[in-house]
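K.L.:
Sequence first, predicted model second:
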Amino acid sequence: MPKHPLYIDFLSDEARAVIGEVHPQTAPARAVLEKEGFRYLNYVDIFDGGPTLECEIDRVRAIRKSRLVTVVEGQPAPGEWPACLVANEQYQQFRAMLVHADPESDRLVLSARELDALKCHPGDQIRLVRLCPEEKKS
């Protein structure tokens, strides 16, 4: 936290103009968050003056659309599957990774290496969500 208040009236016009704005290089990140359900509610970061985006947990698309699938060990079937984010359900050992998979299937075939990376075992339930089409470039 800053030790003293920062008075906006003492800032230059240029500095005031960018309060609550994102840098052009971070605009794509903001767009991804907004597609997930986050919104700018007129609060700014106390350190850089950038916008803070907020969202109720149950409004985050990745949470609403995710579901539990059963993990099976093997070699994933070839095909043009979309990019999906998968994550284990372990709070203390949380792991997530990007895989190409059938987002409609109730089971997910992962290699032994992928199972190890996710800290899960065959038969475990993991969370899966398809990435938005704009995000599936991997």
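P.N.:
Received, thanks.
K.L.:
switch to C-alpha atoms for all contacts and neighbour counts from now on
P.N.:
Will do.
K.L.:
Run a quick neighbour tally on the closest residue to A112 other than its chain neighbours.
P.N.:
The shortest distance from A112 to any non-neighbouring residue, by C-alpha to C-alpha, 6 or more residues apart in numbering, is to E73 (6.3 Å). A count of neighbours around E73, defined by other C-alpha atoms under 10 Å, yields 16.
K.L.:
what about versus this one:
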Amino acid sequence: MANDINIAAICNCTKIRRAQRHITRLYDTCLAESGAGVRATQFAILGLLKREGPKTMMELANMMTMDRATIGHNLRPLERDGLVRIEVSQSDRRARIVSVTDEGKKRIEIGRSGWERAQTEFEGLLGHEQAQSMRNMMDEVIGLSFSIN
């Protein structure tokens, strides 16, 4: 029909999610080859906790732009494998504090070569300036305040 639109071709959400899945496959493959035993999202969580220090689950969810259930889903295997520690907050018994363990820090170091390989591959194909521009644009997108939220 003449009125039909090609949603997959023009939908911002679809395009971003397709690109995200494509890039995630690259990073997951490179991390797996490094022997880190974590996936790209888990590696990002571990790196964030190492850099920023212990965070509540809500702080971590906000920093990762995830809801609390999704961050919990991502933390369970990390906790099970001893890569993060989740403890009840001393100041607010309802809050859980997440911190990276020494084993988690070791996995970051093990995975670093795989992560760097993925970064190099991606930037080599897209170009450093375009990759930086994309990261800046994604930061802008994350900062948008949609009226429906």
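P.N.:
Structure's in. What do you need? Everything numeric here is computed off the predicted structure, so don't read it as measured data.
K.L.:
care to give me the TM-score?
P.N.:
The TM-score (TM-score structural alignment, normalised by the length of the first structure) is 0.29; 66 aligned residues with a C-alpha RMSD of 4.5 Å.
K.L.:
if we can go back for a sec, the residue nearest to A112 of the first structure contacts L110, correct?
P.N.:
Yes - using C-alpha atoms under 8 Å, E73 of the first structure makes contact with L110 at a distance of 5.2 Å.
K.L.:
dump the residue contacts of L78 of the second structure.
P.N.:
Q42, V84 (C-alpha atoms under 8 Å, 6 or more residues apart in numbering).
K.L.:
list the buried ones in the host helix or strand of it?
P.N.:
Assigned by DSSP states H and E, L78 of the second structure falls within helix 68-80. Within helix 68-80 of the second structure, the residues scored as buried using 16 or more other C-alpha atoms under 10 Å are I71, G72, N74, L75, L78, E79.
K.L.:
Kindly report the same for stretch 15-32 of the second structure.
P.N.:
T24, L26, Y27, D28, C30, L31, A32.
K.L.:
hang on, the fourth one is in a helix, isn't it?
P.N.:
It refers to D28 of the second structure. Yes - checked against DSSP: H, G, I helix; E, B strand; the rest coil, D28 of the second structure lies within a helix.
K.L.:
helix, strand or coil for I86 of the second structure?
P.N.:
Secondary structure of I86 of the second structure, per three-state DSSP, is strand.
K.L.:
residues contacting it?
P.N.:
E79, R96, I97, V98, S99.
K.L.:
Save those residues as JSON lines, and put in secondary structure and distance to E116 of the second structure too.
P.N.:
Listed next are those as JSON lines, based on DSSP: H, G, I helix; E, B strand; the rest coil; distance: C-alpha to C-alpha, whole Å:
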{"residue": "E79", "secondary structure": "helix", "distance to E116 of the second structure": "25"}
{"residue": "R96", "secondary structure": "strand", "distance to E116 of the second structure": "31"}
{"residue": "I97", "secondary structure": "strand", "distance to E116 of the second structure": "29"}
{"residue": "V98", "secondary structure": "strand", "distance to E116 of the second structure": "25"}
{"residue": "S99", "secondary structure": "strand", "distance to E116 of the second structure": "24"}
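K.L.:
Could you tell me how many residues sit around M138 of the second structure?
P.N.:
M138 of the second structure is flanked by 12 other residues according to other C-alpha under 10 Å.
K.L.:
Just the element for P28 of the first structure, please.
P.N.:
Using DSSP H and E, the element containing P28 of the first structure is helix 27-35.
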